[in-house]
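Asks: Have a look at this prediction, sequence included:
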Amino acid sequence: MENKKPRVAIQGIRASFHEEAAFKYFGTDIETVECNSFKQTFEALKNKQADYVVMAIENSIAGSILPNYSLLMSYNFPIVGEVYLPIQLHFLTLPGVKFEDIKYVISHPIALRQCVDFIDEYPQLKVVESNDTAACAKRIREEQLTDTAAIANSLAAKLYELDVMERRIESNKKNFTRFLIFTHHENAKNQQSNKASLCFQVTNEVGSLAKVLNILAEQEVNMSKIQSMPVLGKRNEYNFYVDIEWNKAEQYDKAIRQILNYTQNFNILGEYQRNIED
């Protein structure tokens, strides 16, 4: 079993940004399990059809992907890592196609939005939205579309043998997506960790959240993210998702012990190694 390639479930198809993130985290010697939705990736993990899930959780431009917070809570698999991926988008065509032959540009709506400055320069191009950047590249190859360009990553260009006609056409060059890595509980080995993702509710008393934040500050534990989401079916009740980082394990342990006094439904979603943006 030890020598088997890790099976990694991703939303989308091969050469998507999710596969690129999986390669960055695990290396390229993996078996990619393609799934149509984020829910399907967790189902694959639950049914032991995959060993890991790689799931986008936030983007530096588009913000948090809120439905994915609900998913990670309902499936409750531990987070064992994270990876930041720079989102670099290219204008891809079949080899030999000339720019003046192109009538259509196809990609995922978010990718199209992220390249709006480039697209606006060429009003003759008709923009067509699709469900997956890599699937657009694949379609150009399979259907031999000589009048269409896809906006996708260099992995898609390589896999589907397309030419990169224009490189790095994204408007913001500092665009990163953060992905979380999930696995089965028995796979989550005790590792040296310096980051954790927590979820909790606080009482409705004045200052209860402030008390939690003060504890973190007193223990010199850095809060790198806080996200609130309404508790389903409960008025004025919120889940707080918090990412924290520390330098000394005892600071973290002490902070957690104290926070428990001021929170309800406290849950450690995962403890893992912090990944640094490139």
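Replies: Done, it's in.

Asks: contacts, neighbours, all on C-alpha from now
Replies: Fine.

Asks: What's the separation between residue 229 and residue 103?
Replies: As judged by C-alpha to C-alpha, to the nearest Å, residue 229 and residue 103 stand 42 Å apart.

Asks: Kindly confirm whether my reading is correct that residue 216 touches residue 254.
Replies: No: if you go by C-alpha atoms under 8 Å, residue 216 and residue 254 don't touch, sitting 9.3 Å apart.

Asks: So the two - more neighbours on which side?
Replies: The neighbour count for residue 216 versus residue 254, taken as other C-alpha atoms under 10 Å, is higher for residue 216 (23 against 14).

Asks: That one should be in a helix, yeah?
Replies: Yes: counting by DSSP: H, G, I helix; E, B strand; the rest coil, residue 216 is found in a helix.

Asks: mind listing what it touches?
Replies: Residue 216 makes contacts with 222-223, 255, as judged by C-alpha atoms under 8 Å, 6 or more residues apart in numbering.

Asks: what's the nearest residue to the most centrally placed residue in the chain if we skip its chain neighbours?
Replies: For the chain, the residue nearest the mean C-alpha position is residue 56 (1.4 Å; C-alpha atoms, centre = their mean). Take residue 56 and drop its neighbours on the chain: the residue closest to it by C-alpha to C-alpha, 6 or more residues apart in numbering is residue 179, 4.1 Å away.

Asks: Correct me if wrong: the one you found contacts residue 58.
Replies: Yes: Residue 179 lies in contact with residue 58 (C-alpha under 8 Å); the separation is 7.3 Å.

Asks: Counting neighbours, go ahead and name the busier of the two.
Replies: In terms of neighbours (other C-alpha under 10 Å), residue 179 is the more surrounded of residue 179 and residue 58; the figures are 23 against 18.

Asks: Which strand or helix spans that one?
Replies: strand 176-183 (DSSP states H and E).

Asks: Just name whatever secondary elements that strand is in contact with.
Replies: Secondary-structure packing of strand 176-183 (3 or more C-alpha pairs under 8 Å, 6 or more residues apart in numbering; DSSP states H and E): strand 52-59, strand 79-86.

Asks: try this one side by side with the last:
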Amino acid sequence: MKKDKPRVAIQGIRASFHEQAAFEYFGENIETIECDSFKQTFVALENKQADYIVMAIENSIAGSILPNYSLLLGYNFPVVGEVYLPIQLHLMALPGVAFDQIKYVTSHPMAIRQCNEFLDEYPQLKIVESSDTAACAKRIRDEQLTDTVAIANVLAARLYGLDIIERRIESNKKNYTRFLILTTHDNVAKQTPNKASLCFQVSNQVGALAKVLNIFADQGVNMSKIQSMPVLGKRHEYNFYVDVEWEDSKQYDAAVKQVLKYTHNFNILGEYLRYEEEGEKAVTTAKAEKPARKYISIKKLDK
């Protein structure tokens, strides 16, 4: 039986950037499943307490969230979409609190790193790290803290009744975070993908990785992301996480067929539609005239 609202697991609480990303992808008619950690979002999906996960994977200032790559590979849930969310960070406090009353600034470590230039101007403020931006705003409201401000988004200020006393304090105004959308294999909808997230290993020989990357280039497949992580317990061995994009699926099919000859432990983490914008709205549907492409789930592929 089809549910009225998709249940979406996020790290954090309501009004966090994860919920904002979920709204961007699914619309606001969702049921948000709050989780204390990224791992708990996967557990919620595994236990059928959620239908989808929205998970941050990289930020344009702070970089990749490396532990989340291990979760992608370890839990075997396919990536079915992505969202690029502009990150606008504001300083917020209880109504009536003046800037000179502030002693503490609290937020998630990633948000704090994205506001270093602003915070460096006020060395007298003590930085307090927390697990979630919205949770910091909620704590100020719940405990009526008059000496503390949170760094969070507009949704948090509205939901928890705080005043924004400094707007747009992020160091880079073109700051964005990329979020991945994951679900169970049974819940994957048919679509015509033009982007894939892959993971593989190559032999520890000169030019081994370059050979693989040249295959993508020769087939006209654009590599939009590459991230390496050591294989746990194995010296000189690395997992390479690669995002690729294409215009014609034949290019991608040909590239994967050739790459399999030069890699091992090759995994397709997901095939999906890349995030695009029409004005401010994401394109999340394929062109109707294209035939649906069979989804290849994450697994080791035989050569």
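Replies: Noted; the coordinates are in hand. Small disclaimer: the values here were computed from a predicted structure and weren't measured.

Asks: coming back round to it: measure the residue nearest to the centre of structure 1 to residue 126 of structure 1 for me?
Replies: From residue 56 of structure 1 to residue 126 of structure 1 the distance is 29 Å (C-alpha to C-alpha).

Asks: before we move on, what about residue 90 of structure 1?
Replies: 17 Å.

Asks: More neighbours: these two, which one.
Replies: Legend: neighbour count by other C-alpha under 10 Å for residue 90 of structure 1 and residue 126, higher for residue 90 (22 against 13).

Asks: What does the more buried one correspond to in structure 2?
Replies: Using TM-score structural alignment, the partner of residue 90 of structure 1 in structure 2 is residue 90.

Asks: Can you give me every residue that contacts the residue nearest to its match when sequence neighbours are not counted?
Replies: Excluding the flanking residues, the one nearest residue 90 of structure 2 by C-alpha to C-alpha, 6+ apart is residue 167, at 4.6 Å. With contact set as C-alpha under 8 Å, 6+ apart, residue 167 of structure 2 has these partners: 89-91.

Asks: likewise residue 229 of structure 2?
Replies: 66, 238-240 are the contacts of residue 229 of structure 2 under C-alpha under 8 Å, 6+ apart.

Asks: A strand includes residue 200 of structure 1, no?
Replies: Yes: Residue 200 of structure 1: assigned to a strand according to three-state DSSP.

Asks: Next one: it from residue 233 of structure 1, what distance?
Replies: Residue 200 of structure 1 is 16 Å from residue 233 of structure 1, by C-alpha to C-alpha.

Asks: for residue 144 of structure 1, same thing?
Replies: From residue 144 of structure 1 to residue 233 of structure 1 the distance is 50 Å (C-alpha to C-alpha).

Asks: Between those two, tell me which one has more neighbours.
Replies: residue 144 (12 against 7).

Asks: measure the residue nearest to that one when sequence neighbours are not counted to residue 37 of structure 1 for me?
Replies: What sits nearest to residue 144 of structure 1 in space, not counting adjacent residues and going by C-alpha to C-alpha, 6+ apart, is residue 94, at 7.2 Å. As judged by C-alpha to C-alpha, residue 94 of structure 1 and residue 37 of structure 1 stand 28 Å apart.

Asks: try residue 76 of structure 1
Replies: Residue 76 of structure 1 is 17 Å from residue 37 of structure 1, by C-alpha to C-alpha.

Asks: swap in residue 216 of structure 1?
Replies: 36 Å.

Asks: Residue 26 of structure 1 now?
Replies: Residue 26 of structure 1 is 21 Å from residue 37 of structure 1, by C-alpha to C-alpha.

Asks: number of nearby residues for the residue mapped onto residue 54 of structure 2 from structure 1?
Replies: Using TM-score structural alignment as the criterion, residue 54 of structure 2 maps onto residue 54 of structure 1. By other C-alpha under 10 Å, the residues close to residue 54 of structure 1 number 26.

Asks: Enumerate every residue touching residue 54 of structure 1.
Replies: 8-10, 18, 21-22, 179-182.

Asks: Sort out which one of these lies nearest residue 190 of structure 1 for me.
Replies: Distance ranking of these against residue 190 of structure 1, using C-alpha to C-alpha, places residue 182 first at 14.1 Å.

Asks: which residues touch the residue nearest to that closest one when sequence neighbours are not counted?
Replies: Sequence neighbours aside, residue 79 is the residue nearest to residue 182 of structure 1 in space, at 4.6 Å (criterion: C-alpha to C-alpha, 6+ apart). Going by C-alpha under 8 Å, 6+ apart, residue 79 of structure 1 touches 180-183, 197, 269-272.

Asks: again, 7 Å this time
Replies: 180-183, 269-271 (C-alpha atoms under 7 Å, 6 or more residues apart in numbering).

Asks: Have a look at how far, on average, stretch 208-216 of structure 2 is from structure 1.
Replies: Here the mean offset of stretch 208-216 of structure 2 against structure 1 after fitting is 1.6 Å, by mean C-alpha distance after the TM-score superposition for structure 1.

Asks: Now do the host helix or strand of residue 33 of structure 1: which range of structure 2 does it align onto?
Replies: Using DSSP H and E, residue 33 of structure 1 maps to strand 31-35. Using TM-score structural alignment, strand 31-35 of structure 1 corresponds to residues 31-35 of structure 2.

Asks: what's in contact with the matching stretch?
Replies: 5-13, 41, 50.

Asks: which ones among these are found in strands?
Replies: Members of those lying in strands (criterion: DSSP state E): 7-11.

Asks: Would you mind putting those into TSV with distance to residue 71 of structure 2 and neighbour count alongside?
Replies: Formatted as TSV, those follow (distance: C-alpha to C-alpha, whole Å; neighbours: other C-alpha atoms under 10 Å):
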residue	distance to residue 71 of structure 2	neighbour count
7	20	20
8	17	27
9	14	30
10	14	30
11	13	25
